[in-house]
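**Student:** from the sequence below, what's the structure:
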Amino acid sequence: MTSVAQRRFPVLAALAVLLGALFVLGVPAHAATSTSITVDGGGSGRVFDGIGAISGGGGNSRLLVDYPEPQRGQLLDYLFKPGYGASLQILKVEIGGDTNSTDGAEASHEHARGAIDCDQGYEWWLAEQAKSRNPAIKLSGLSWGAPGWVNPTANSFYTANSITYLLDWLGCAKQHNLSIDYLGGWNERYNGGDTTAKTWYENLRAALNRNGYGSTKVVAGDNGWAAADDMGADPAFRAAVDIVGVHYPCGYNSGFTSCGSIGSAQALGNPLWASENGSEDSNTGAPSVARALNRDYIDARMTSYLNWPIIAALYPNLYYATDGMSVANQPWSGHYDIGKTTWVTAQTTQFTRPGWHYLDSASGYLAGSGSYVSLKSTNNSDYSTVAETMDATAAQTAQFTVAGGLSTGVAHVWATNVRSDNPADWFVRQPDITPSGGHYTATLQPGYVYTFSTTTPAGPKGAATAPPAGSLALPYSDSLDTPAATTSPRYFADMNGAFARTGCAAGRSGSCVQQMAPATPVRWTDEPHNAPYTIMGDASWANYTVSTDALLRQAGTVEVLGRVMQQGQNNNGLDAYHLRVTDTGAWSIVRTDQKWTTTTLRSGAVNALGLNTWHTIALGMQGSTLTASVDGKVVGSATDATFTNGQAGFGVGGYQTDQFDNFAVAPGENAVAPSGAIASGLSGKCVNVGQTRLVNAADEGGPAQLYDCDGRAAQGWIWAGGTLTHNGMCLDVAGAGTANGTSVEVWECNGGANQQWQPQSDGTLRSVQSGRCLDDPNWSTTNGTQLTIYDCNGGANQKWNLPG
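**Tutor:** Coordinates of the predicted model:
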C-alpha cells in the first residue's frame, strides 16, 4: 500500500530514495564540508546506561490497556520488542499517588496505611508486558504524589511514611515477579540545600539495604543540577545517591540544540542521566529528540535519556495529547499512529545495549552542522556511530577510520529522513559499506539520522498497520459488572482521585465503581479545584444525556459531567458542564472553564438524598438546553451555548469514598456533531469544496474554500470518528504537511493523521497530525479563499460553527 505522499508526488519520492542512497556512494552534488571520525576501540568514555521512556507523570498510558488485540500487542511491540520499533531499554513508571500528575491521576497501591492492593492501576501490567518482550529491560520507579496518610499535615513527600510506602511498592513488584533496578524520590521537588530532602535520601538508601533491596540504585533528585551540587559538598548524601537524574538539561519544550556542560557534576564520577526529557509531539518533536540523544552525552556526558512520555495513549482534549513515541487515543476503534520519534529512537536503541561504552574521541559535532556519538560493544569488536544532521543546510561528508581492535568489516547503514512525513522514509536500510584498510567515507544529507554499525537489528522493522479511526457509537452504557482490563472501568481516565471497580455497598449486589482515596493526597500539581473526577468517551458527542446511579457515603457532593472538552495544563481548568447534587438535596448546573472559573447556570433543591441510599442523577444536553434530573424527575433546566460537544464522566466534590453504578450515555437528536454545513465564525461563509482535479483516475484534491452559504451540495459535510467527509472524501491537509500555510483539501480517506480533526471547546478544529488549526488565512471574507492550517490562536478566523 502506497502512502499519500507517494501517490501525490511519485517523482519526489523516487528522488528522495536516490538522495538517500547517494551518501553511501560518497557522491555529493558539490564540494561538501567534511568531518574526520576516528572510531578507536582503545579510547575512553562513560558506560552507556540505555535509552528509555516514562509511563506516568499523568496517565499518558491509560488507554493502551483498553485497546483490543491485535492492536494492543502491536503497540507494545513497537515500544519494547527488540529490533522492531523503539526497542526501549529502560521503562520508568509512576508510583501512583491518587493525585493528578499532569494529564491524569494514577492509582496508588496503598490508598490507606496498611491496605495494600498490588493490582491497582495499569503500570504493573505494562512492566510485565515490557519484560515479556525484552527480559533485559531495566525498570525504574518515581513518585509524583502520594496518598494523604504519607503526610497528613503538609504537602511534602519527604517523610518516614513515604519510605514505608516505597518499600510496600517494591513488595508489590516482587508479587509481580519484577525487579526494580532504579528508584527515585519526589518528582521535580528537590531544591538545593534542602536538608530534609538530603536526609530522606540517606534514610531511603539505608532502608533499601536493610530490606533486601541493596541492588536497587537510588536516583536523585529528578529536577535540575542541585542534587549534584549538594553531593559534591555532602559526603553522606553523595554516598546515598547512585545516579544524578536531571530533567530537561537541553531546555524545556525546545529544539534541544545545547545540553549544557556541568563540570562539577562530571567530577562526581556518578552516572548522569537525563531522567526526564522530551515533552515533544510524536512527529514534529522528532528533530529535538534526535539532537538530545546525541548532545546529552556530547555536552554533559549523560549516559541515559528517558523520554516523557512513553506514548500518548490518552484523550485528545488533554494538554499533552500528542507527546510520546506514538499516539493511541481510540481504543474502541483500535486506531493508532506510530510516531516519527519511534524511529529516531530506534536509530540508537537497535544498535546498542546498556553496558556498551561511549567513545569520547569519536563523539562530537559535525563540521557541516549536526552531531555524532560512537559506542563500542562489551565484546570490544562491534561498534555503532549515530549521526544527526537536523540543522544542516547542505550535504556533508564523514570520513571514518576504524582502529583499536574494532571490527573493520562491513558497516551496516540505516537512515531516517526526519524532514519527511512519509513513514516509508523512516528507519530505512541503506547499502552496506565495506571499509578499505579500516577507512570509509559517507555523505550525509541534511535532516537525517544515520547509524553506521557492525551490528544489525534483532528483527525486521515493525510493519503492523492500524485500522481506520471511528467514533464511539451511542448509546453507550456500562453496568460496571463486567471486569475490565484493569481495576478501572473500560475507557475511563481518572483526572484526580482513584476510581476502581469493587463490590457495591448499601445492599446492592454486583460491582460498582468507588472513589478509593479517602483523604487529600500529597499533591504534585497546584490546580485550585482538586476534587476527584473521571472522564471517558468521544469528543464528537454533542446532544446526549449522561446518567449514573450514585451513593453518597459521606456528606458531600456527587456529579455527572457532560460536553467535556479542553483541560488546562496540569488540570488547571476544564471546559465542561456539571450537574452537582449534595446529600442535602441541593443541586446545580454549572459551567467550568480552563481556569476552573465556575459559573452557576441554574440551581435548586430536592428532598435530601441522605447517605448510603442509591439515587440516579442525569444531565441532558440538547443544543443550548441543559436539563437536570434526579431519580427520573426533571428538576430544572438552563440555557447555555458555550460548549457544543464533548465527553462524559462523573466525580465527587472531595476525597470521599462514594460509589457509582450503571453509567449510561443516551443519544439525543443529532447526537454526533457536526453534520451539514461548516460556517466560519468570522465571515459566516461556509466551507465549500472547489473544483476537483483528476488524480489517479479519481476526483481528488478539491480545495477547501470559503464561499457564501447557499445550501449547495459542495457545502455538505459529515462528521465520523474524527474525520470530516464530503461525498465520501476526507478533509485532508495536503501532502500530509505540517507547516503553517499548508493547504487543506478533500482526498481519498486513508486513515492518516492529516485527515483527523479534533473539535476544540473554543470552536476551533485542530489537525491531529500537526496540532495546527483549520484557518481562514489573513482573516479573509472573499469567496474562493483557500483554507490552510496555522498555529492555533483562538481567533475568529479559526472558529467554525458546527451545527448539531
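
**Student:** every contact and neighbour count from this point should use C-alpha atoms.
**Tutor:** OK.

**Student:** on the three-state scheme, residue 205 is what?
**Tutor:** helix (DSSP: H, G, I helix; E, B strand; the rest coil).

**Student:** here is the second sequence; please produce its structure so I can put it next to the first one:
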Amino acid sequence: MTTRRDGGASRRPTDPPPRRFRRWAAAAGLLLAAAGIQVVSPEPAQAATGITINGSSGGRTLDGVGAISGGGGNSRLLIDYPEPQRSDILDYLFKPGYGAAMQIMKTEIGGDTNSTSGAEPSHEHTRGAINCNRGYEWWLMGEAKARNPNIKLVGLAWGAPGWIGNNTFFTNDAIDYLVAWLGCATSHGLTIDYLGGWNEKGRDLTWYKNLRSALNSRGYAAVKIVASDDFGWGPADDAQRDPAFGNAIAVYGSHYVCGYRSAQSSCPSSTNAINSGKSLWASENGSDDYNAGANALARGINRGYIDGKMTGYLNWPVIAAITPNVPWSTTGLAVAQQPWSGNYSIGKNAWVMGQTTQFSAPGWKYLDSSSGYIGGNRNNGSFVSLKSPNNSNYSTVIETMDAGSAQDLQFNVTGGLSTGTVHVWSTNVRSNNQADFFVKRSDITPSNGSFSLTVQPGYVYSITTTTGQGKGTATSPAQRSLALPYTDTFDSYQTGREAKYLSDHQGSFEVVACGASRTGQCVRQMSEQAPIYWTDGHAEPFTLLGDLGWRDYTVSSDVMLEKSGYAQLIGRAGNYNHQGPQNLNGYYLRVADNGSWSIRSNNTSGNQRTLASGTTAALGTGRWHNVALTMSGSSLTATIDGTIVGRATDSAFSAGQIGYATGQGVTAQFDNLKIYSGSVPPDPTPTPSPSVSPSVPVSPSPSGPGGCTATYKVVSEWSGGFQSEITVTNASSGASTGWQAAFTLADGQQVSQSWNADVKQSGSTVTATNVSYNGTLAPGASATFGFLGSRTGNSTSAPTVSCTLS
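**Tutor:** The predicted model follows:
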C-alpha cells in the first residue's frame, strides 16, 4: 500500500467499498424505494491520476520567475522605508528560502517621463551629462543581489529624454544611451544579464542588429538581447525573413501571453517561436492585485511552459510602493504605501511565486513528459516538474485553481531522480488567512519510488527533494498618518538623489546644489525638453508628496525660475490618470517670471479652471521668491513673498497631497518646503537655528510715549521664529501697565496672537523679554514689531512703539 498524506484514511481511492457496505447499501436502497424516495446510486470512487516524474525526459532550461521594477515608479517609496521594515520587505521579495525569492528582476531604464505609476529619472537628462547615482533602481538591484547573488537582472526602457534621436527612439543615440546605462551598472558592481529595446512600442530590426554589434564591440558581448517586449510573437516571424536579426536576439519576450489581465488559463506562444531555438518569455504578465491576482499567477507560471514552452515569467510589478492615489496602487507581490509608518503587506502573489522559486533555480530543466494537466483536463489543474543540474533532485509544482473537488495523485519517480524523502509545501489561494500560505506539510516517504498525495481545490502545492525553504516571520507595524507640520530643507541629500517621499509623475525632480547664490541643496526640475513619451497623455512635469488625508493646510516653498515660464505649487492632490494631458485632481498656484499668477483647479479628465488670477511684481529668473498656497475649507489663498495676492473659493477637493510642478521644459529650483496646518506655521524646534543680529540702542520716538528704532536682520529662513530681547528706554512717564506685544505685516495686517513676550515697565523703561514669533520669516521680510499699551487714566490704546524687522 502506498503512503498518503491527506489527513484521511489510508485506503486507496481505487479500492472497492467493503462487501458488507455494498450489501447494506442495497438493502437500504430497497427500503427507500419502497417508501417512495428516489434512490441515486453513489458514483464509484475515482481512480487516482498517475503522474510519472521521469528524469530522462527532455525539456527546456528555466531562465527564471520574477517581477518588474518599473513601468514606472512603482518601487519609489521602498527606499524611504525605515529599518527594519525596509530590510524585511526586501527579504520577502528577494531572499531565498524566505518569501517570493525572485529569480529574475527587470528594471526600468528611467526616461524622465511617466510610464504608468510614475516617472523614473534618467541617467542622462541631457546629451553627455551622465550621472550614475540617480534614482533608486541601482539601490534596489544591489539589495536584490546582496540577498540572492544568482538573481538575473534585465534592463528595459519605457520612455527616454527628448534629446535622443531628436525625439526618435530607434536611433544610434538610443544605443549609446543604453550602453551608457550598462556602464553605470558596472560602476555599481552590477552585471546586467539581459537588455531590451523599447517597451511595447514595436521594433526596428536594423536597430536591434546594430545594438548587438555595439554591445559586442564595447565590452558587453555577454549581455543577451530580449525582443521585443511587445504583444505577440512577431519577432520570431521576422527572424524567419531576416536571419541576421534572429542571430542578434537571445530571447523572444511577449507581454500578456495568456491575455491581458486574464485568468491565465491558456498561455500559448507560436510554432515559429517554439522552433526558433530561442528562450521564450512571458516578459510582462499580471497587472493584478497583490492578493486577487494569485489565482491567475498560479495558472500562468505553470501554463506558460505547458502551453508555450516559456522559460521566463515576469509579473508586473514587483511591488506597489506608491501612495493610494497613484494608478495600480495595489498591484504586485506586496504593497508598501506608508514609509512614514513602516506599514506594508505581503500579498498572496508572493507566496504563489515562492511555490516555484523556492523549489527551483535558473539552470534547472523542465521535464516535458512530467508536466501537463491533471487527468488531461485544464479544469483539474496543472503541474510542471523540473530537475536540478545534479540530475537527482527534482520539484513538481501543482495548481488546482479551478478544481471542484479533491483529487488523488499517484506519483512514480524514475529516470535517475532521487527516490528519497519528499517534502510538501502548500498555499491555499482561496483563503485570506496568512496561516494558510506557504505551509510546510508532513513529509512523504516513497515506496520503491512511488507515493500518493491528495490535492485540494484552489491550492498550489510544491513537492520536492530539496530543503532550505521557509516562510518569513517579520510583521508590519500599523498604519498611521503623516503628521503636520512637515518640513524639508533638502540639505541632507546627496546630489542626484530624490528627496524623501517626493515621487515624480512626469519630468524629474532631483536634488542639486542651489543656484542664485544660495548655499545648500535644492530640488530642481531636470527635464529641459519634452521627453520621448511612453503614455498617450503628455502631462507637464510634476511630483507629489504626503498624505491623502491632509485637509486644511498651507504649503510654502521658495521657488527660483531658471528660465522664462512658470512653476507651480500643488495642494490637495488626489487621484490622477496617467493617460491624461493634465491629469491630476488638485489645486495649483502658478507663478510666472513676468509676475502673472493664478489659482487653478484641475481634474483627471484634464478640465482645468482658473479660479483667480492677476499680476504682481515680476519674479524674473535667477531670483528666489517665497510662494505659498493656503487651503481652509473652500477658501484658497495665494501668497507671494509674504503678500497675499489673491483668494478664491472652490469646494471640488477637500484633501490631498502637495506637489511641485513646472511648465514643459522649464527648469526651476525649489527649497525650504513647509506644510503646516492653518494659515500660520506651528512652533517646532527651529531648523536651522535662527540668526538675528544683536539689538542696537534705542531712542525715543517723536510720535509716541516712547519708541525705538532698533533693526533686527534675519540672515536665514526658519520655522518657529526666534527668541530675543528688546528694551525701550525713555518711554513717556505717562505710560503705564497694560503693554502688549504686537506684530504688523507689511500689508498692514496685525497678527499679535503670533507673538509672545514678557512686557514690563519700570519708570520710563519698558522691557520686552522672551520675545518669540511663532511663524516663518524669509530673509528680507518686512515687518514691524512693537508694543501696544495704554496711558494712565485713559483706556484708549496708545500709539505703537515699534522696532522694524528688515
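
**Student:** care to give me the TM-score?
**Tutor:** With the length set by TM-score structural alignment, normalised by the length of the first structure, the two chains reach a TM-score of 0.78; 645 aligned residues with a C-alpha RMSD of 2.0 Å.

**Student:** which positions within stretch 507-521 of the second structure qualify as buried?
**Tutor:** Neighbour counts over stretch 507-521 of the second structure (16 or more other C-alpha atoms under 10 Å) mark 507, 508, 509, 510, 511, 512, 513, 514, 515, 521 as buried.

**Student:** three-state assignment of residue 758 of the first structure?
**Tutor:** Per three-state DSSP, the secondary structure class of residue 758 of the first structure is strand.

**Student:** return the member of the buried residues of stretch 507-521 of the second structure nearest to residue 607 of the second structure.
**Tutor:** For those, the residue nearest residue 607 of the second structure by C-alpha to C-alpha is residue 507; the value is 21.0 Å.

**Student:** any idea how far the closest one lies from residue 118 of the second structure?
**Tutor:** Distance, residue 507 of the second structure to residue 118 of the second structure, by C-alpha to C-alpha, to the nearest Å: 9 Å.

**Student:** what does residue 14 of the second structure give?
**Tutor:** 57 Å.

**Student:** between these two, point out the one with more neighbours.
**Tutor:** residue 118 (26 against 12; other C-alpha atoms under 10 Å).

**Student:** list the contacts for that one?
**Tutor:** 71, 72, 73, 74, 326, 503, 504, 505, 506 (C-alpha atoms under 8 Å, 6 or more residues apart in numbering).

**Student:** show the contacting residues for the fifth one.
**Tutor:** Same thing as residue 326 of the second structure. Taking C-alpha under 8 Å, 6+ apart, we find residue 326 of the second structure in contact with 117, 118, 575, 576.

**Student:** could you see which of the residues you listed carry over to the first structure?
**Tutor:** For the contacts of residue 326 of the second structure, the aligned pairs still in contact in the first structure (both residues aligned by TM-score structural alignment, their matches' C-alpha atoms under 8 Å) are 117, 575, 576.

**Student:** next secondary structure after the one helix or strand residue 629 of the second structure maps to?
**Tutor:** Secondary structure assignment for residue 629 of the second structure, by DSSP states H and E: strand 625-632. Going down the chain from strand 625-632 of the second structure, the next helix or strand is strand 635-640, by DSSP H and E.

**Student:** can you pull the contacts of residue 442 of the first structure?
**Tutor:** 23, 24, 25, 26, 397, 398, 399.

**Student:** how about the residues you listed in a markdown table, adding neighbour count and secondary structure?
**Tutor:** A markdown table is the format used below for these (neighbours: other C-alpha atoms under 10 Å; DSSP: H, G, I helix; E, B strand; the rest coil):
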| residue | neighbour count | secondary structure |
| --- | --- | --- |
| 23 | 21 | helix |
| 24 | 18 | helix |
| 25 | 12 | helix |
| 26 | 17 | coil |
| 397 | 23 | strand |
| 398 | 22 | strand |
| 399 | 15 | strand |
